[in-house]
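Undergrad: Requesting a structural model of the entry that follows:
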Amino acid sequence: MQSRYLKIFKGMAKSARSALRRSWLERRLPVREISGRSALIVAPHPDDETFGAGGLIALKRTAGVSVRVLFLTGGEASHTACCNTDRELIRSVRRQQASAASVPLGLSPDDLIWSDFQDGNIPHEGSAGFEHAVAGMSEVILRFQPDEIYCPHPADGHPDHRAATRITETAVKHSVPYIRIVYYTVWACYNAPHLISGGWRLDARPVYEKKAAAIREYLDQKPAPCGIPWCGRLPEAVIRSARSAVELYRDKALSRNNFP
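TA: Below you'll find the predicted structure:
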């Protein structure tokens, strides 16, 4: 019992530190306006696109800029440590939620692209399936020719997020090396806030109601049978970050594979 309470206390303390650091970053990082460039958002799971870049998507779509979202998994492992809810049911519901969340952001069904990697097992560099994943993303990039690609921050901490970022970087290098890569944040403030230095912030207040409506599709609808949202039990600090009108980004370091 004591260890349980200690775990709860440590979680609360981590969330409190995360909130303070997030607040500091929201005030200190420089503000940047969105570009008029077309974009591809790489989302390891349904909800990452909204939690991390929902304001950016809505701002670009309001301005008439083309945006597409590539979902790598159906998010079916969100209740692995929670209950025995059927994974295929979770996948189906989360895909429906993603489709519903895309509407207030200004996206159409044709703007959503679905891969079929296993949640919790997106191939990492050096593992079986990595080159196949890179080839698949390269095909998407060549088909839609986005000017920018947004993928999770390398410090987000989630293994699927790290794998998605590495697949994205490798695919860009192998296909269209001049595409600009930008990292969005979902878990980074919670897991490694010090690594966001050098980033920038986006003020999404003009479209905040659109982002809030998209978030409601994930967090405020009828939950899974266990009573927890279909996206799983998330730390309160992560949810607060998702609901913020300020989004945090960092550009990938420029090299011969990127242009400003």
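
Undergrad: okay, CA-based contacts and neighbour counts for the rest of this
TA: Will do.

Undergrad: Using the three-state scheme, assign Ile149.
TA: strand (DSSP: H, G, I helix; E, B strand; the rest coil).

Undergrad: any idea how far Ala133 is from Ala154?
TA: If you look again at residue 154, you'll see it is Pro, not Ala. 18 Å (Cα to Cα, to the nearest Å).

Undergrad: for Lys210, same thing?
TA: Taking Cα to Cα, one finds Lys210 at 32 Å from Ala133.

Undergrad: Check Val246 too.
TA: Taken as Cα to Cα, the span from Val246 to Ala133 is 32 Å.

Undergrad: element containing the closest residue to Pro206 other than its chain neighbours, please.
TA: Nearest non-adjacent residue to Pro206, counting by Cα to Cα, 6 or more residues apart in numbering: Leu59, 7.9 Å away. Element membership for Leu59 (DSSP states H and E) is helix 48-62.

Undergrad: Ok, Arg91 next?
TA: Under the assignment here (DSSP H and E), Arg91 is part of helix 87-105.

Undergrad: Would you mind listing the buried residues in the helix or strand just after that helix?
TA: Moving toward the C-terminus from helix 87-105, the next helix or strand (DSSP H and E) is strand 112-117. By 16 or more other Cα atoms under 10 Å, the buried positions in strand 112-117 come out as Leu112, Phe117.

Undergrad: Tell me who's in contact with Ile196.
TA: Ala188, Cys189, Tyr249, Arg250 (Cα atoms under 8 Å, 6 or more residues apart in numbering).

Undergrad: Please identify which of those is nearest to Leu25.
TA: Of all the contacts of Ile196, Cys189 has the smallest distance to Leu25: 9.1 Å, by Cα to Cα.

Undergrad: Contacts for the helix or strand where that closest one lies, please.
TA: Mapping Cys189 onto the secondary structure by DSSP H and E places it in helix 188-191. Helix 188-191 has contacts (Cα under 8 Å, 6+ apart) with 14-15, 18-19, 21-22, 153, 155-157, 195-196, 237-238.

Undergrad: let's see this one next to it:
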Amino acid sequence: MTFDHREPGTDEEVWAMSSPPSLPLIDLDVDRVVVIAAHPDDESLGAAGLLTIAAARGIALDLIVVTDGEGSHPDSPTHSPATLALLRRRELIDASRIVGLRGDPVFLGLPDGGTDAYRDDIAAALRDALDRAGGERVLVLSPWRGDGHRDHRVVGEIAEEVCAARGVRSRAFPIWLWHWGTPEDAPWSRAERLILDGPARDAKTRAIEAHASQLRPLSAAPGDEPMVHARMRAHFARDTEVFFAPEPAVAESPGHPAETLGQDYFDGMYARHDDPWGFDTRWYEERKRAVLLAALPRRRYRSVFEAGCSAGALTAHLAERGDRVLAVDLAPAAVEKAQRRLSGRDHVEVRRARLPDEWPEGVFDLVVLSEVAYYWGDGDLERGLAAGVDSLAADGHLVVCHWRHPVAEYPRSGDDVHAALAARSDVSRLVRHEEADFVLEVFGRRGARSVAAEAGLVP
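TA: As a prediction, the model looks like this:
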């Protein structure tokens, strides 16, 4: 989902007239509420009423703030990111006191907009909070993963994963959904509400007002406009707060093979996010591409095939190294973006295909499987790897690169993919680059020669 905070957005009256009138009430029979927020002000906009009511009932509160929100005004001529970070921390502390937080918030200080590269750190901070809670009954609150903001998605995913593993109840609060969405976009079947009394509504109003840097212009200069305008703020003046329960996990029967993720998953990702995995915005992805390109054993290739090209960030670089490039993706939105990016390059073709069923015909001397094979179920993984090897020219190279951390929706891990390929008897590994976050390997057909051997430097 792409949205602009400066746009008017959905009028609050649309939500008031169309939202289900009788959602079940959220259960607050707990000893402690732990909030993990992506940015300062998430907790106030999404859950200040709940926190106020919980504190009034004697329920302990913990608050973890993942980033300092220093990226809120990237074009500000008056406030540097460091200045904004300090300002927003002070605002958060003021807001937390209003809702009843007695201890100090935990500030992780991770990069605003870059949370995906720090999933382990975020998960560790949440686990630490749950460890400190001991045997208490805990409710964890986080931004909703479908909110349309990358950091909200990442923090929401981590909260659900950690809580599911620990058997802890979690709920997510939407923020930007109210701005870009309509009632048809909300998962009402998993929604719960909390009715706010007068003191809770008053506290929420004051807590939101504490985040002045987001509500009012930093100055009269362009780039210092408010992040949350009055029309957006109207969504948080309601007498209720809404929370979404996690999507129920689909239990696998013993011996039942993992299933390939279908098109609905990817269509949903591109509907909610302009750049779902941050291929064009994250230093992590830019660096990983550079590592992959540096690992290619040959300077130039005759024919390149890239599976799962997304919006074409890597494809554009492969086009500089190949005489002919074919790139495919399952999601029409991704294919359209890639075609626009590569328009005018006559030697590059981008088209939609469902892999491995629609593996292209022909022979390639470079096949690239980057961040794609962990989406395949058991049978499709076997067929996809076989198709990749079978389509290699005699002197061809197969490049595989995958994220190593577990993702709840994926049928397998990146390590599983690489282990399955390494177990094949018809390929030889030429390159292996392993980091905590990803593993990159290059294979050739059995007996493939190293770079030095191809250059005649060694026998």
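
Undergrad: which helices and strands does the helix or strand hosting Ala327 of structure 2 pack with?
TA: Ala327 of structure 2 is part of strand 322-329 when elements are defined by DSSP H and E. Applying 3 or more Cα pairs under 8 Å, 6 or more residues apart in numbering; DSSP states H and E, one finds that strand 322-329 of structure 2 contacts strand 301-307, strand 348-352.

Undergrad: Tell me the buried residues in that strand?
TA: Buried-residue list, strand 322-329 of structure 2, by 16+ other Cα under 10 Å: Gly322, Arg324, Val325, Leu326, Ala327, Val328, Asp329.

Undergrad: cool, and stretch 170-183 of structure 1?
TA: Buried, per 16+ other Cα under 10 Å, within stretch 170-183 of structure 1: 170-173, 175-183.

Undergrad: Pick out the most distant pair among the contacts of Ile196 of structure 1.
TA: Checking the contacts of Ile196 of structure 1 with Cα to Cα, the most distant pair is Cys189 and Arg250, at 12.5 Å.

Undergrad: picking up where we left off before, okay, the helix holding Cys189 of structure 1 sits on what stretch of structure 2?
TA: Residues 177-180 of structure 2 are matched to helix 188-191 of structure 1 when aligned by TM-score structural alignment.

Undergrad: mean deviation (superposed) between that stretch and structure 1, please.
TA: Taken over the aligned residues, the distance from stretch 177-180 of structure 2 to structure 1 averages 2.2 Å (mean Cα distance after the TM-score superposition for structure 1).

Undergrad: Could you list the buried residues of that stretch?
TA: Leu177, Trp178, His179, Trp180.

Undergrad: what's the counterpart of Asp86 of structure 1 in structure 2?
TA: Per TM-score structural alignment, Asp86 of structure 1 is aligned with Ser80.

Undergrad: Give me the neighbour count for that match.
TA: 14 (other Cα atoms under 10 Å).

Undergrad: Okay, it and Gln214 of structure 2: tell me how far apart.
TA: From Ser80 of structure 2 over to Gln214 of structure 2 (counting by Cα to Cα), the distance is 15 Å.

Undergrad: Could you do Met227 of structure 2 as well?
TA: Going from Met227 of structure 2 to Gln214 of structure 2 by Cα to Cα gives 5 Å.

Undergrad: next one: Pro77 of structure 2
TA: For Pro77 of structure 2, the distance to Gln214 of structure 2 - Cα to Cα - is 16 Å.

Undergrad: likewise Leu63 of structure 2?
TA: Relative to Gln214 of structure 2, and taking Cα to Cα, Leu63 of structure 2 is found at 20 Å.

Undergrad: ok, now Glu225 of structure 2?
TA: 9 Å.

Undergrad: can you check Glu192 of structure 2 too?
TA: 27 Å.

Undergrad: Which residue lies closest in space to Arg95 of structure 1, excluding its sequence neighbours?
TA: Gly74 (6.2 Å).

Undergrad: Sorry, slip of the keys, the one I care about is Arg153 of structure 2.
TA: According to Cα to Cα, 6+ apart, the nearest residue to Arg153 of structure 2 is Arg145 (3.7 Å).

Undergrad: And Glu43 of structure 2, by the same measure?
TA: Per Cα to Cα, 6+ apart, closest to Glu43 of structure 2 is Ala37, 6.1 Å.

Undergrad: and the one you found, what pairs with it in structure 1?
TA: By TM-score structural alignment, Ala37 of structure 2 lines up with Ala43.

Undergrad: Just give me the neighbour total for the counterpart of Asp94 of structure 2 in structure 1.
TA: Matched by TM-score structural alignment, Asp94 of structure 2 corresponds to Ala100 in structure 1. A total of 19 residues lie near Ala100 of structure 1 under the criterion other Cα under 10 Å.

Undergrad: Ala100 of structure 1: what's it in contact with?
TA: Ala214, Glu217.

Undergrad: And Ala55 of structure 2, by the same measure?
TA: With Cα under 8 Å, 6+ apart, Ala55 of structure 2 has these contacts: Leu61, Val99, Gly100, Leu101.

Undergrad: before we move on, what about Leu398 of structure 2?
TA: Counting by Cα under 8 Å, 6+ apart, the residues that Leu398 of structure 2 touches are Leu366, Val367, Val368, Leu369, Gly388, Val389, Leu392, Val442, Phe443, Gly444.

Undergrad: Am I right that Ala133 of structure 1 is in contact with Pro123?
TA: Yes. Using Cα atoms under 8 Å, Ala133 of structure 1 is in contact with Pro123, at 7.1 Å.

Undergrad: rewinding a little: return the closest of the buried residues of strand 322-329 of structure 2 with respect to Glu43 of structure 2.
TA: Nearest member of the buried residues of strand 322-329 of structure 2 to Glu43 of structure 2, counting by Cα to Cα, is Asp329, at 37.2 Å.

Undergrad: still on that earlier bit, separation between the match of Ala37 of structure 2 and Arg27 of structure 1?
TA: For Ala43 of structure 1, the distance to Arg27 of structure 1 (Cα to Cα) stands at 26 Å.
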